[in-house]
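Undergrad: just coords:
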């Protein structure tokens, strides 16, 4: 697997956090007739995004739904598994938490734990984008096309970052989910009900759930580092009531216990800043 991070153009800084280019070679079978492939998992990280994927045999979502070559995905609460066989690659554009509504003008809640073929959007010609990406040879050119597409969306929809939601999500990330929600409501001069409604419209989930995801992500990074003696150290550091509480929450967002996740992660080829893992199957 090859993996690289691409700088984000200044025009898109308000909407895009990261861009990753990931390419996989052909997996080798260990016996004659064995089917080989790759599992690509994404976990809750508080951010929606856009993926362009190019696979010889297509990409399956949770072994059921065949994914479009270019699609938007919303907030990921339940873990998402994507399966591919043969040579494949993808470009992942990770948005800021509030960007879906800001860019595309639909409620982010509509896309929570779901994805949408970008050719179905009327903002800018998504079908042309899909065809051009598929027929372009290099990842560098494909990334440039995606940036150009997003810049056109910004211009056509007169997209602007919501400063209130940007501030709220930033504070929750910085505090590892510990920032009291009433304090955020006072900062933004919003009633609890208005704050929650606006949060769900822009972010796609409730503020409380977003706080739990920020807490989980901080704990996950600590687990990845390996710098701990026992799981209870991580649990107490990030505000979980006890080790069992940490394990339950971790399992909800990954589908695995922390120890099982570690075994899978060590067997895989994970990038330290990517919210998931990839491994041969």
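TA: Arrived safely, thanks for sending. The structure presented is a predicted model; accordingly, all values stated were derived computationally and were not measured.
Undergrad: contacts, neighbours, all on C-alpha from now
TA: OK.
Undergrad: for the host helix or strand of residue 236, packing partners?
TA: Assigned by DSSP states H and E, residue 236 belongs to helix 231-237. With contacts defined as 3 or more CA pairs under 8 Å, 6 or more residues apart in numbering; DSSP states H and E, the packing partners of helix 231-237 are helix 207-225, helix 243-254.
Undergrad: what is the neighbour count of residue 168?
TA: Residue 168 has 20 neighbouring residues, counting by other CA atoms under 10 Å.
Undergrad: tell me the SS of the nearest residue to it once chain neighbours are set aside?
TA: In space, residue 168 comes closest to residue 184 once its chain neighbours are excluded; the distance is 6.4 Å by CA to CA, 6 or more residues apart in numbering. Under DSSP: H, G, I helix; E, B strand; the rest coil, residue 184 falls in the helix class.
Undergrad: how close does residue 184 sit to residue 171?
TA: Plainly put, residue 184 is 8 Å away from residue 171 if you go by CA to CA, to the nearest Å.
Undergrad: quick one, which of the two is more surrounded?
TA: residue 184 (21 against 17).
Undergrad: so what touches the helix holding residue 236?
TA: 219, 222, 223, 228, 241, 242, 243, 245, 246 (CA atoms under 8 Å, 6 or more residues apart in numbering).
Undergrad: let's bring in a second one:
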């Protein structure tokens, strides 16, 4: 059973008391929990005097996002691939987004292609699912609230899953189970021994299916698990938690955190 709950920067930073910028997450129904980490919404009204920085962290997931302010339904829904570093963007225009955050190793039955195909940039849903998806795009834009949108996407996803003849790559799924269980604290060599596969075979599978190496995926999962603990802990415990995740040297810990988050632990978790 997966024991992995990715966390995103707005949940950690609680960026502003300004009600013009809101980020929220919602759990999927039990039938979709093997595939979907959460649904999320981002809303921003540019009339505010503030222009918040929206930070996106690598979380080992693939997202389907609906831009609810898109001018054309055919361009409102798109897929974004797995990230291996953080991104930060200054919000200057009105935003209204609804996202579906999929676990990368179990998303293939829904998008029909390896997650690696979406690493180069967003791909419109129309290209993956055909013109029929535009009805969903239109319904998502017209829906009155997030609860209604979740009903729409869950009904649609269950339909896609029921019709799909595409299955998750078994070696990838088994590998990820070990990575989650170890909270990312496992080497590729140890993973290969547990699976009774060669390191080369595992690396090839990760690159083909996800577009990243198992080492990169391990770093992301380790970072996310550590981030969850740091978020809930007092600053005085940061060094102890870092050591538990293999960062015995403070500069190494801070540099790695900056690379994946974009700022130091104290800045992010103040």
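TA: Good, I have the coordinates. Keep in mind the model is a prediction, meaning the values are calculated, not measured.
Undergrad: compared with the second structure, how much does the helix holding residue 236 of the first structure deviate?
TA: Mean deviation of helix 231-237 of the first structure relative to the second structure after superposition (mean CA distance after the TM-score superposition for the first structure): 2.7 Å.
Undergrad: list only buried entries from the contacts of helix 231-237 of the first structure.
TA: Listed as buried from these are 219, 222, 223, 246; burial here means 16 or more other CA atoms under 10 Å.
Undergrad: tell me the contacts of the alignment partner in the second structure of the first one?
TA: It refers to residue 219 of the first structure. Using TM-score structural alignment, the partner of residue 219 of the first structure in the second structure is residue 226. Neighbouring residues of residue 226 of the second structure by CA under 8 Å, 6+ apart: 241, 242, 245.
Undergrad: what about the strands in the second structure?
TA: Remark: strands assigned in the second structure by DSSP state E are 21-26, 36-44, 53-56, 61-67, 77-80, 87-90, 95-103, 123-124.
Undergrad: which residue in the second structure aligns with residue 137 of the first structure?
TA: Match for residue 137 of the first structure (TM-score structural alignment): residue 144.
Undergrad: pull the number of nearby residues for that match.
TA: 10.
Undergrad: now do it against residue 68 of the second structure, distance only.
TA: For residue 144 of the second structure, the distance to residue 68 of the second structure - CA to CA - is 11 Å.
Undergrad: next one: residue 138 of the second structure
TA: Taking CA to CA, one finds residue 138 of the second structure at 9 Å from residue 68 of the second structure.
Undergrad: with adjacent residues omitted, what lies nearest to the counterpart of residue 176 of the first structure in the second structure?
TA: Counting by TM-score structural alignment, residue 176 of the first structure corresponds to residue 183 in the second structure. Computed as CA to CA, 6+ apart, the closest residue to residue 183 of the second structure that is not its neighbour in sequence is residue 222, at 5.4 Å.
Undergrad: near the one you found, how many other residues are there?
TA: Residue 222 of the second structure has 21 nearby residues by other CA under 10 Å.
Undergrad: hmm, it is touching residue 247, no?
TA: No - Residue 222 of the second structure lies out of contact with residue 247 (CA atoms under 8 Å); the separation is 10.8 Å.
Undergrad: right, and residue 206 of the second structure touches residue 215 too?
TA: No - Residue 206 of the second structure is beyond contact range of residue 215, at 9.6 Å (criterion: CA under 8 Å).
Undergrad: looking at the two, which one has more neighbours?
TA: Taking other CA under 10 Å, residue 206 of the second structure and residue 215 do not tie; residue 206 has more neighbours (24 against 14).
Undergrad: now do the corresponding residue of the first structure for that one against residue 18 of the first structure, distance only.
TA: Matched to the first structure by TM-score structural alignment, residue 206 of the second structure sits across from residue 199. Per CA to CA, residue 199 of the first structure is found 22 Å from residue 18 of the first structure.
Undergrad: one step back: TSV for the strands of the second structure, including mean neighbour count and distance to residue 130 of the second structure?
TA: As requested, the strands of the second structure are exported to TSV (neighbours: other CA atoms under 10 Å; distance: least, CA to CA, whole Å):
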stretch	mean neighbour count	distance to residue 130 of the second structure
strand 21-26	17	27
strand 36-44	20	22
strand 53-56	16	28
strand 61-67	23	15
strand 77-80	23	12
strand 87-90	12	29
strand 95-103	22	19
strand 123-124	18	10
